[in-house]
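Engineer: I'd like to go over a predicted model; first the sequence, then the structure.
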Amino acid sequence: MNRRLYLRSIAASSIGAAAGCLNTLSSGDEGANNSNSSKREPVDGTILEPPERDLSEASHPSYGDEFPTTSVPDPLSGETVSTDQFEGERAMLVTFFYTSCPDGVCPALMLRLRRAQAVAAEGGYGDDAAFLAMTFDPERDTEGVLQTYADQQGVDLEAGNWHFLRPERYEDAKSIVDGRYGLPLEKRDADEYENLEYMFPHFSYIFLVNERGLVERVYPDGATIATSKLVEDFETVVTA
């Protein structure tokens, strides 16, 4: 995709001041108010109506785009997971995180995916859903650390629909997050945090992808989007 300058310009102006996770692209989700929304048409293959906010000029995939395919190991299940393996079978919620996140934003992302997972189980459509959370800090986020994190966050790994994805190297993670999904990522010293050698200013996005592999919603402020709204959107897509 050739839509990178829009997001990079914002990242460049914000990254120096950010503590851990960036939420600078917008306030609210892709459904925030936009007076041009009525002019947009539904994209063939999508379930939700066009979002009120048009993010089509951003560097990342947005409403109606094909979600880029990537294959990443899941150390907890012992398998390599490809995003396209769910096409025709499951809708996905996808996010990117690291367990050492110092400001609570990454746990907030996990909370929202975990709540959607719980509602899917309650609604009997857990087998039609997939939850993918990819770390971009494989040096620290080892298999054992991810297992402990799953327990701390209350993730139900036994449901078989949640995958913690772990690239082999940071460079691989950056290639995926930045190069493939258009979300600028920077590894930098964490002098302000005594217990951290380095940290990652990054964008706390959540992507909602339907079973056809098309993006239904992008939540730029994934850590603060109303959980009920995300769950409602996800349930609509999964059960359509």
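Structural biologist: Looks like it came in fine. Numbering: from 1, shown residues only.

Engineer: for the rest of this, base every contact and every neighbour count on C-alpha atoms.
Structural biologist: Will do.

Engineer: dump the residue contacts of the residue positioned nearest the centre of the chain.
Structural biologist: When Cα atoms, centre = their mean is applied to the chain, the residue found nearest the centroid is Thr95 (1.8 Å). By Cα atoms under 8 Å, 6 or more residues apart in numbering, the contact set of Thr95 is 109, 132-134, 204-207.

Engineer: mind putting those residues in a markdown table, neighbour count and secondary structure included?
Structural biologist: Shown next, in a markdown table, are the contacts of Thr95 (neighbours: other Cα atoms under 10 Å; DSSP: H, G, I helix; E, B strand; the rest coil):
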| residue | neighbour count | secondary structure |
| --- | --- | --- |
| Leu109 | 24 | helix |
| Leu132 | 21 | strand |
| Ala133 | 21 | strand |
| Met134 | 23 | strand |
| Ser204 | 24 | coil |
| Tyr205 | 24 | coil |
| Ile206 | 25 | strand |
| Phe207 | 22 | strand |
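
Engineer: which pair of those spans the longest distance?
Structural biologist: Spatial extent of the contacts of Thr95 (Cα to Cα) is set by the pair Leu132 and Ser204 at 13.9 Å.

Engineer: tell me the contacts of Ser14?
Structural biologist: For Ser14, the contact set (Cα under 8 Å, 6+ apart) comprises 22, 24.

Engineer: got it, and the one 10 residues further on?
Structural biologist: Neighbouring residues of Thr24 by Cα under 8 Å, 6+ apart: 10-11, 14, 203.

Engineer: of those residues, which is the nearest to Asp65?
Structural biologist: Phe203 (19.2 Å).

Engineer: just checking, the closest one touches Pro220?
Structural biologist: Yes: Phe203 lies in contact with Pro220 (Cα atoms under 8 Å); the separation is 7.3 Å.

Engineer: more crowded one of these two?
Structural biologist: Using other Cα atoms under 10 Å as the criterion, Phe203 and Pro220 rank with Phe203 on top: 26 against 23.

Engineer: another structure for you, compare them:
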Amino acid sequence: MKRRNVLATVGTVAGGSALSGCLGVLSEDSNPNVVLGDPGNPFESEDVAYPAWGQRLPDVTLPAPLETRDVKLASIERPQLLTFFYSHCQTVCPVLISTLRNVQTHAHNNGYADEVALLPVTFDPERDTETRLRSYAEERNVAADAANWHFLRPSSTERAKAVVEDEFGVAFRRTEPEDMEMYMFTHTSLTLLVNADGYVERAYRDQSPDVDTILSDLERVRTA
């Protein structure tokens, strides 16, 4: 499916903020496909660009270049955290990756490393090669060879647009500096908590997601 609109206007992203999918008071509304209650968003899930609370994750398969295999997102069969980034980003993306890394560290230290999957998806496949992703993992102190970490890389720029923007509603636009090798992106932020059945439990739209909130939500989802 194609999302009807991208997550937000691209030009508002670099220095702005976005509402978090976890804001609001939980209501008594329920959905049989999810563990966490309605997050109290002022909109219906089907009316926003991204897969929101109670919705099925898009049926997307992406290459995992560090593992030489493909990963079907909706068929992982364990809770997952999914975010979107590019490795040359100097603003939002390091924070998003650090958030997933902190969850990875907490999972390792507390004995549930095999109960969660961490999936950062690059929308810059031109530069985010296998070699680059390995060096980036070292820079960010990520255990990229751990069984719960999966860098995902669309096969082309066109495929990145089709998946990241059309399927997940995350807008990104390449800038055009004089040094073309150092181009950047303006982009929106999204981190998804998905349950083992492939349904979205929470959509965190903050540029700096709260790790404690994510860990609390994840614990409820994985122990349900």
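Structural biologist: Sure, I can see it. These numbers come from a predicted model, not from an experiment.

Engineer: distance to Ala91 of the first structure added to the contacts of Thr95 of the first structure, as JSON lines?
Structural biologist: Listed next are the contacts of Thr95 of the first structure as JSON lines, based on distance: Cα to Cα, whole Å:
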{"residue": "Leu109", "distance to Ala91 of the first structure": "18"}
{"residue": "Leu132", "distance to Ala91 of the first structure": "11"}
{"residue": "Ala133", "distance to Ala91 of the first structure": "14"}
{"residue": "Met134", "distance to Ala91 of the first structure": "17"}
{"residue": "Ser204", "distance to Ala91 of the first structure": "20"}
{"residue": "Tyr205", "distance to Ala91 of the first structure": "17"}
{"residue": "Ile206", "distance to Ala91 of the first structure": "13"}
{"residue": "Phe207", "distance to Ala91 of the first structure": "11"}
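
Engineer: who touches both of Phe203 and Pro220 of the first structure?
Structural biologist: Joint contacts of Phe203 of the first structure and Pro220 (Cα under 8 Å, 6+ apart) are Asn23.

Engineer: relative to Ala159 of the first structure, how far out is Glu122 of the first structure?
Structural biologist: Glu122 of the first structure is 12 Å from Ala159 of the first structure, where distance means Cα to Cα, to the nearest Å.

Engineer: out of the two, which sits in the busier spot?
Structural biologist: Neighbours per residue (other Cα under 10 Å) separate Glu122 of the first structure from Ala159, with Ala159 holding more: 13 against 10.

Engineer: now check that one against the second structure: what is it aligned to?
Structural biologist: Mapped onto the second structure by TM-score structural alignment, Ala159 of the first structure lines up with Ala146.

Engineer: out of the contacts of Thr24 of the first structure, who's nearest Pro138 of the first structure?
Structural biologist: Within those, distances to Pro138 of the first structure taken as Cα to Cα reach their minimum at Phe203, with 17.7 Å.

Engineer: in the second structure, what residue corresponds to the closest one?
Structural biologist: So Phe203 of the first structure corresponds to Thr188, using TM-score structural alignment.

Engineer: my guess is its match meets Val170, correct?
Structural biologist: Yes: the pair Thr188 of the second structure / Val170 is scored as a contact, 5.8 Å apart, by Cα under 8 Å.

Engineer: so for those two, which residues contact both of them?
Structural biologist: With contacts taken as Cα under 8 Å, 6+ apart, Thr188 of the second structure and Val170 have 7-8 as neighbours in common.

Engineer: list the contacts of the nearest residue to Ser82 of the first structure once chain neighbours are set aside.
Structural biologist: Nearest non-adjacent residue to Ser82 of the first structure, counting by Cα to Cα, 6 or more residues apart in numbering: Ser71, 4.0 Å away. Contacts for Ser71 of the first structure were tallied using Cα under 8 Å, 6+ apart; they are 80-83.

Engineer: and Ser71 of the first structure, what's its match in the second structure?
Structural biologist: Correspondence of Ser71 of the first structure to the second structure, assessed by TM-score structural alignment: Thr61.

Engineer: if we can go back for a sec, select only the buried ones of the contacts of Ser71 of the first structure in ChimeraX?
Structural biologist: This is the ChimeraX syntax for the buried subset of the contacts of Ser71 of the first structure, where burial follows 16 or more other Cα atoms under 10 Å:
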select :81,83
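
Engineer: between the contacts of Ser71 of the first structure, which is nearest Pro42 of the first structure?
Structural biologist: Nearest to Pro42 of the first structure, judged by Cα to Cα, of these is Thr83 at 23.5 Å.

Engineer: now do the closest one against Pro61 of the first structure, distance only.
Structural biologist: 14 Å.

Engineer: okay if I get the contacts of Thr24 of the first structure as a markdown table plus distance to Thr236 of the first structure and secondary structure?
Structural biologist: Below are the contacts of Thr24 of the first structure laid out as a markdown table (distance: Cα to Cα, whole Å; DSSP: H, G, I helix; E, B strand; the rest coil):
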| residue | distance to Thr236 of the first structure | secondary structure |
| --- | --- | --- |
| Ile10 | 32 | helix |
| Ala11 | 32 | helix |
| Ser14 | 34 | helix |
| Phe203 | 25 | strand |
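
Engineer: what's the neighbour count on Thr68 of the second structure?
Structural biologist: Neighbour count of Thr68 of the second structure, defined by other Cα under 10 Å: 9.

Engineer: can you tell me how far it is from Asp145 of the second structure?
Structural biologist: Taken as Cα to Cα, the span from Thr68 of the second structure to Asp145 of the second structure is 12 Å.

Engineer: all helices of the first structure, in order?
Structural biologist: Applying DSSP state H to the first structure gives helices spanning 4-14, 105-123, 143-153, 170-174, 227-239.
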